[in-house]
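[1] model the following, please.
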Amino acid sequence: MIRRAHAAWRGTGRDGDGDLTTDSGVLDQTPYSFKTRFEDEKGTNPEELIAAAHAGCFTMQLAFLIQRAGFTPESLTTEAAVSLSPDGGGFKIDKSALTLRAKAPGLDQAKFDNLAHQAETSCPVSKLLNAEITLDATLED
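    A predicted model of the protein is given here:
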């Protein structure tokens, strides 16, 4: 399986702008720029997209693991907060902090903690990231 995205850029790094398009059409000339990345202009940025990918991948992986353990999750909600930090003359993504809130009737805390940790380490996006990954997982009643 191969998934594709396309980036176009016009102008300099600080004053230019670009757009991102995915083959699925979910992103269709979605704007990105210095201001969408480092300020609060409307649009997206690579770190936000990585955060979305990590949250989505982890949450789906956990759903599969909970199902394999014989339970049905009522809800799984994950936020991924990706940190962009200075690195020499540039920047690096050095952390992805996952915050999970889950409801899964019949699943005990110990099993939940084990499955959440498995999902954290086994989802393909976690495997791709060269960053510290933290997990704050709460099983709600």
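
[2] can we go C-alpha only for contacts and neighbour counts from here?
    Noted.

[3] which stretches in this structure count as strands?
    Using DSSP state E, the strands found in the chain span residues 5-10, 17-22, 30-33, 75-87, 90-103, 132-139.

[4] I'd like the structure of this one too, to check against the first:
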Amino acid sequence: MKFTRKAQAKWKGSGKEGTGHLSTASNVLKETPYSFHTRFEDKQGTNPEELIGAAYAGCFAMQLSFLLNEDGFTANSLNVNADVTFEDGSITQIVLDLEGDVPNIDCEKFQQIARKAKEVCPISKLLNTNIQLKISLNN
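    Just a heads-up that it's a prediction; the model follows:
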């Protein structure tokens, strides 16, 4: 399967005083504001790091769901938090914190499948950083 997804960034002004807007073809993001202030000062709007975190958490959860299904399991829920660390001009680490509720699976099997999902998730393959995975299972 091959497809292309489209997103657009518009920026006006300088790096610190300027402002930008992000949009996606699906219109989930439509002129969503971002700026120096939303990236570095916790102002209202989005930023590249949280978008990467959302993309990675979503991709990983879906990949894990597929792998669980391949082994005969179906999750009641998979909750994934992604903490993206920006330091000195680089994304230096991403911590995925996974909490799963999967009937009839033992902890070791769940961890094995989750580690595989981390390896084969398309966003994992894309990112060139230290990616850590934290796992907890609630049965």
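
[5] sorry, back to before: for residue 113 of structure 1, find the nearest of the strands of structure 1.
    Closest to residue 113 of structure 1 of the strands of structure 1 is strand 132-139 (C-alpha to C-alpha; 7.3 Å).

[6] corresponding residue for residue 46 of structure 2 in structure 1?
    When structure 1 is aligned by TM-score structural alignment, the residue opposite residue 46 of structure 2 is residue 44.

[7] please identify the deepest-packed of the strands of structure 1.
    Ranked by mean neighbour count under mean count of other C-alpha atoms under 10 Å, those are led by strand 30-33, which reaches a mean of 20.

[8] that one vs structure 2, mean deviation?
    Strand 30-33 of structure 1 differs from its equivalent in structure 2 by a mean of 0.1 Å after superposition (mean C-alpha distance after the TM-score superposition for structure 1).

[9] residue range for that strand in structure 2?
    By TM-score structural alignment, strand 30-33 of structure 1 lines up with residues 32-35 in structure 2.

[10] neighbouring contacts of the matching stretch?
    15-23, 45-47 (C-alpha atoms under 8 Å, 6 or more residues apart in numbering).

[11] hmm, 6 Å instead?
    For stretch 32-35 of structure 2, the surrounding residues in contact (C-alpha atoms under 6 Å, 6 or more residues apart in numbering) are 19-22, 45-47.

[12] do stretch 54-72 of structure 1 as well
    Applying C-alpha under 6 Å, 6+ apart, the contact partners of stretch 54-72 of structure 1 are 78-80, 119, 123, 125.

[13] list the buried residues in it.
    Neighbour-count burial for stretch 54-72 of structure 1 flags 54-59, 61-66, 72 (criterion: 16 or more other C-alpha atoms under 10 Å).

[14] where does it end up in structure 2?
    Counting by TM-score structural alignment, stretch 54-72 of structure 1 falls onto residues 56-74 of structure 2.

[15] chain center to that stretch, what's the gap?
    14 Å (C-alpha atoms, centre = their mean, to the nearest Å).

[16] just to revisit the earlier point, and the buried residues of stretch 54-72 of structure 1, which two are the farthest apart?
    Distance extremes for the buried residues of stretch 54-72 of structure 1: the farthest pair is 54 and 72 at 21.7 Å, using C-alpha to C-alpha.

[17] number of residues surrounding residue 51 of structure 2?
    12 (other C-alpha atoms under 10 Å).

[18] how near is it to residue 37 of structure 2?
    In this view, residue 51 of structure 2 and residue 37 of structure 2 are 16 Å apart by C-alpha to C-alpha, to the nearest Å.

[19] over to residue 26 of structure 2?
    Applying C-alpha to C-alpha to residue 26 of structure 2 and residue 37 of structure 2 gives a distance of 26 Å.

[20] and the two? Which one has more around it.
    Remark: of residue 26 of structure 2 and residue 37, residue 37 carries more neighbours, 17 against 10, as counted by other C-alpha under 10 Å.

[21] which one is the more buried one nearest to, not counting chain neighbours?
    Nearest residue to residue 37 of structure 2, sequence neighbours excluded (C-alpha to C-alpha, 6 or more residues apart in numbering): residue 43, at 5.6 Å.
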